[in-house]
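Colleague: sequence and predicted structure are below.
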Amino acid sequence: MSIIVNLDVMLAKRKMSLTELSERVGITMSNLSILKKGKAKAIRFSTLELICEVLECQPGDILAYKE
C-alpha cells in the first residue's frame, strides 16, 4: 500500500510550472520536488491547503491511495 502524489498531473492541468507553484505557495523548489516525486514522509495540512488554494483543487486531486 502506498500514497501516490499526483502533483505533476495537477500542474499540467493548470499549465503551471513547479517554479511558479513554488513562488506562489512560498515553498522551496527542493521541498516541492521531493513531494512531487513521492519521496516526502509527511506534509503539513497548512502546506497542502496552500497548494490546493493555488491550484484550485481538492486534496484528493493531489493525493491518492493505492493498495
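Modeller: Everything's here; your move.
Colleague: C-alpha only now, for contacts and for neighbours.
Modeller: OK.
Colleague: now do the helices in the chain.
Modeller: 7-13, 18-25, 29-36, 45-55, 59-62 (DSSP state H).
Colleague: presented hereafter is structure B, for comparison with structure A:
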Amino acid sequence: MPIEIKLDVMLATRKVKSKDLAQIIGITEQNLSLLKQGKVKGIRLGTLEAICCALNCQPGDLLHYQAEPTD
C-alpha cells in the first residue's frame, strides 16, 4: 500500500507508550498495534482526531503517501 503509517515514530518522538495512547483514545492495544503495523484497511476520522489530539500533531505527521513508480 502506498500509504505508510508513521505512528511508531510519533510515539517515540512524544515519548508516549502504545499502551498509554490506546487507553487515552479508547481503543484496544491490539487495534493500535495493527494500526502501527499498517495492517488495517482504514481508520475512522474520529480515531485519527483522537490520536492527533493526544499526541499534539497533524494527520500528515502520521501518514505518508509514497507514490508508486510508473513505467
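Modeller: Arrived safely, thanks for sending. The structure presented is a predicted model; accordingly, all values stated were derived computationally and were not measured.
Colleague: put one on top of the other, what's the TM-score?
Modeller: Remark: TM-score between the superposed chains equals 0.96 [TM-score structural alignment, normalised by the length of the first structure]; 67 aligned residues with a CA RMSD of 0.8 Å.
Colleague: mind listing what Ser22 of the first structure touches?
Modeller: Residues counted as contacts of Ser22 of the first structure (CA atoms under 8 Å, 6 or more residues apart in numbering) are Thr28, Met29, Leu32.
Colleague: nearest approach to Met1 of the first structure belongs to which of the helices of the first structure?
Modeller: Minimum separation from Met1 of the first structure across these (CA to CA) falls at helix 59-62, 16.5 Å.
Colleague: so who does Val9 of the first structure touch?
Modeller: Counted by CA under 8 Å, 6+ apart, Val9 of the first structure has zero contacts.
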